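Q: Structural data only, the sequence is not supplied:
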C-alpha cells in the first residue's frame, strides 16, 4: 500500500491532492524493475537513473532476481510482450531449469543489511475509515463510533474543534432521535440497525460548504500520513496514549531483519537447488549484510567483499567466470 508511517506532515499540506511524501513503497520510475532486455545501452541508462533511499530489503532483490529466471514467470512475460513492454524474442523465457543450452545466473549486490519492513495490518487495509474529507474546504471530519465519552455517534470537526451530527459539508441529519445517523447504526444497543429513518435537511451552519466524502483506508493512507492522522485528527479529542495505540501503532506493523535474513536464505537455497549460479557482492556492506551474502552465494569463491573501485574488479571477475562456465557447458 501507499502509506507513510513516519512523517508528521500531511501530503495535503502543500496541495490537497498530494500523496504522502515519504511512502514505504514509492511509485517512482526510478524504483521500478526493468524486465527482460538485451539492449546494453538501455540497461546502462537504466542503472544510471536508479535512485536508492529508504530501508534495505536484500530478500526482495533476491526474490525478483530468482523469479525472473523461473519458468513459472513465462505467462507474465508473454502478457508483457503482448502489451509491448518486453521484446517478442523473449517469448520462451524464462527457459526450463533442465534446458541444456541455458545457464541461469543471479548476481546479488548490496551495500547494507536487511532492515525493518513496514506494512499496514489487515483490519486497516480495506473498507471505509472513520475519516471524512471535504476537498472544497480542505477539512477533515472524524466519526466517533463508540468512545464512551458522550460524543458517540457524532462527528468531530477538526478545524473547528466542534462536535456535530454530520461531517462538515454534508448538512444536517434529522433522525427523529438525538445522536442517530442516516445509515446503519445501533447506538441504543438493542442489536437492531436501521430502525430510524433519517433524512438530510439544508446545512445549518453559514460557513459550511463543500461535500465531505468518507475515505476508504487505502485513500486515507495514500494522502494522510499515519502520524499526522493520529496527532491532528485524534489527539485533540482522544487520550494521547489511546490514540497512539489505536491509530498509529495499531495501524501498521513491521517485519524485522532476522525474519528477512531467513527469507533471503530460503530464496537463495531454492535458487541453488535449481542449479542457479549465485554470485554475491558486498559493497562496503556491514557485517550483517556480509553474513547473508556469504550464505547465499553458491560457494565461498562466489562471494566478493569489496570497497570503492574494487567493485569494478568484482564484476569483471564474475563476467569472466560466467564466460568460462558457458564454454564448459
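A: Perfect, I can see it now. Note that the coordinates shown come from a computational prediction; the quantities given were computed from them, not determined experimentally. Numbering: from 1, shown residues only.
Q: Going by C-alpha atoms from here, please, whenever you check contacts or count neighbours.
A: OK.
Q: hey, where'd the helices end up in this structure?
A: 40-49, 58-67, 74-82, 217-223, 226-228, 240-247, 257-273, 287-296, 310-328 (DSSP state H).
Q: can you put those in TSV and add mean neighbour count and distance to residue 129?
A: Shown next, in TSV, are those (neighbours: other Cα atoms under 10 Å; distance: least, Cα to Cα, whole Å):
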stretch	mean neighbour count	distance to residue 129
helix 40-49	11	38
helix 58-67	19	30
helix 74-82	16	34
helix 217-223	21	5
helix 226-228	22	13
helix 240-247	16	11
helix 257-273	18	31
helix 287-296	20	39
helix 310-328	13	49
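Q: dropping in the other structure now:
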C-alpha cells in the first residue's frame, strides 16, 4: 500500500497561537517588573524616612518628620498605619499601600502593593575618662617654638567640644583626670573615701603656717589594688603628705632665710601631689573633675551644651605642668571612676546640686548594652622612678626648733661635744636651741616634721642645715664636704630604698590595663612625642593596636580627632 507525501498544511494557526503565548508572557513579565520596581522604590523610600524619623537627633515629631521626608522623595504610596514611641529608645513603625494598573492586557488589572518598615535607636551612654599627663617634661620645648603643653591643651579642648557638641540629653559623661607623680582628688572627692592623715591647714599662734592645702588630696593606692577596677570607699587609704621634694635652693655658703620665697619656702607646685594656687581660691587646678561637677548652687552654669563645653575647657586651660610621670596611677584612678561602685557618689553629688540629675545614673554597670566606657590615656613618655619620704620623717617630732624671733636651729645628735644645735642665720653651734639674740621671752619650740615641711623645701633643709653646718669656708675640700653632706641628707630624707621604681609602675600599669580588658573598657593610648623616651607599656595598654596613637605637637589635634571619631563609631555600633 502506498501513501502520498503531502507537505501542504496549516502552520499559520500554530504560529499565531505561539505568538499569542509569547506576547502574553511578555505582558506578564513587563507588569511583574513594573510591580517589583514600584515595590522596591516604595520600600527604599519608606526605609529611609522611617530611619530618619526614628533618629535621636531628629528634632521634628516622628510623624511630621516622616511625612516631610516622604514628600521630598516623591513617595507615591499612602501611609495606612503609623506608630511611634519616644524616650531612651525611640522607635517608628509605618505601613503603606499603593496600586499599579497593568499594561498590554485585554482586561485592565490592578496590582495592590504593600510595604512596611520599622526602626529604633537607643540612646547609648558614653562614659569617658580623659587621663592627661601633666608632668613637668611638657614644659620642654620641642622642635617648634610652642611648648608641648600648649598643644596638649588645645587638642584636649577640641576633643571635649567634639564629644559634647550634640549631647543635649547628658548621655556623654567626661571625667577630666590630670596626673603626674600622683592623682589629686581634691577635697570634695577625697571626702567620699576613707582617707587618713590628709594635710590640713596649719595654725601656729593664730597665724597660718605654709600655704592653703585644703585641695591637696593625693592618696596611695594599695599595690594589691591595680588588678581591679573599683577602689574601696571603706578601706583606709593613706594620704600623701605635703612635702616640697621637687623645689631647688641656693647652694651658696651665704645664709638664706627660711622665709625666702624663691629658695626656701615650700611651694604647692613642687610636691608630688600636683596642685597650684590659682584663682579662684581655693584652687582646683590639676584636681580631678567629675562630669559637669560644680560648686554648690552653680549647676545652672552648665545647663546648655555650650556651657558644659566652656566649663570643661576652662578647667583644661587651668592645668599646670609639674612633677614626674606615674601613668600607672592615671590609669588606675580612671578605672575607679568608670566602676559602678562610684554610682552612689555620683548620686550624692547630684542630690547636693553639684552634678546634673542625669549623672545619678552613672557609672553604669559593666556589660550594660546601653553604655560604652572609654579611657583616653595620654602621656609624653615613660613612668619615672619616684622618691618617697619615709613616714617617720614626714610626720612626728623633728630635730628642728624655732625661736620666738622666727629663727631656727637643728639638733645633730651625731655631733661630738656639748654644742649640738646648729644655728644657720649666724653660722654657729651652741648647746641649746636658738631662742633669740638675748635668750629672753618664750622658750624655743620643737617643730613637728609636718610644720618643718610646711615651711621649707627639702633641698633648703639639706643644704642650709646639713651642708652649711659642715663648713662655710671656700676651697675644693670644703666644697666637696658640703656636697657630700647635702647628698647624704637628701638620701636620708628621700632614700632610694623607699622609691617607687619605674619597673614597679610599669607592672602596675599592665595590671590596670588587663583589668580594663576584663570589664570591656575601651582604652585608647596616646603617646605625645617630645624629647622624652617612648613607653612600650603605654602602647600595649590600648585595647587594640589600632587604638594606640603616636603624635607630635603638630599633629596632636588630628590624633585626638581620630580618637573622637572612633569613639563615635563605637557608640553607634554598640
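A: In hand now; what should we look at? Quantities reported herein were computed from a predicted structural model and do not represent experimental measurements.
Q: still on that earlier bit, now render the helices of structure 1 as CSV, adding distance to residue 302 of structure 1.
A: Below are those laid out as CSV (distance: least, Cα to Cα, whole Å):
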stretch, distance to residue 302 of structure 1
helix 40-49, 23
helix 58-67, 15
helix 74-82, 28
helix 217-223, 42
helix 226-228, 43
helix 240-247, 46
helix 257-273, 12
helix 287-296, 8
helix 310-328, 8
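Q: which stretch among these comes nearest residue 91 of structure 1?
A: Within these, the stretch nearest residue 91 of structure 1 is helix 74-82; the backing value is 5.7 Å (Cα to Cα).
Q: Which elements pack onto that closest one?
A: Judged by 3 or more Cα pairs under 8 Å, 6 or more residues apart in numbering; DSSP states H and E, helix 74-82 of structure 1 is in contact with no other helix or strand.
Q: Now that helix on structure 2. Mean distance?
A: Aligned to structure 2 and superposed, helix 74-82 of structure 1 gives a mean residue distance of 4.2 Å (mean Cα distance after the TM-score superposition for structure 1).
Q: Distance from stretch 333-349 of structure 2 to the middle of the chain?
A: With Cα atoms, centre = their mean, to the nearest Å as the basis, stretch 333-349 of structure 2 stands 14 Å off its chain's centre.
Q: for the helices of structure 1, which one sits closest to residue 162 of structure 1?
A: helix 240-247 (18.2 Å).
Q: what's near enough to touch residue 281 of structure 1?
A: 107-110, 293, 303-306, 314 (Cα atoms under 8 Å, 6 or more residues apart in numbering).
Q: What does it correspond to in structure 2?
A: Mapped onto structure 2 by TM-score structural alignment, residue 281 of structure 1 lines up with residue 526.
Q: That match and residue 544 of structure 2, how far apart?
A: Per Cα to Cα, to the nearest Å, residue 526 of structure 2 is found 13 Å from residue 544 of structure 2.
Q: which ones are touching residue 34 of structure 1?
A: Going by Cα under 8 Å, 6+ apart, residue 34 of structure 1 touches residue 46.
Q: Would you confirm that residue 525 of structure 2 contacts residue 551?
A: No. Look at residue 525 of structure 2 against residue 551 with Cα atoms under 8 Å: they stay out of range, at 10.7 Å.
Q: Now residue 71 of structure 2: which helix or strand?
A: helix 62-72 (DSSP states H and E).
Q: list the helices and strands the helix or strand following that helix packs on?
A: Later in the chain than helix 62-72 of structure 2, the nearest helix or strand by DSSP H and E is strand 78-85. Secondary-structure packing of strand 78-85 of structure 2 (3+ Cα pairs under 8 Å, 6+ apart): helix 62-72, strand 89-101.
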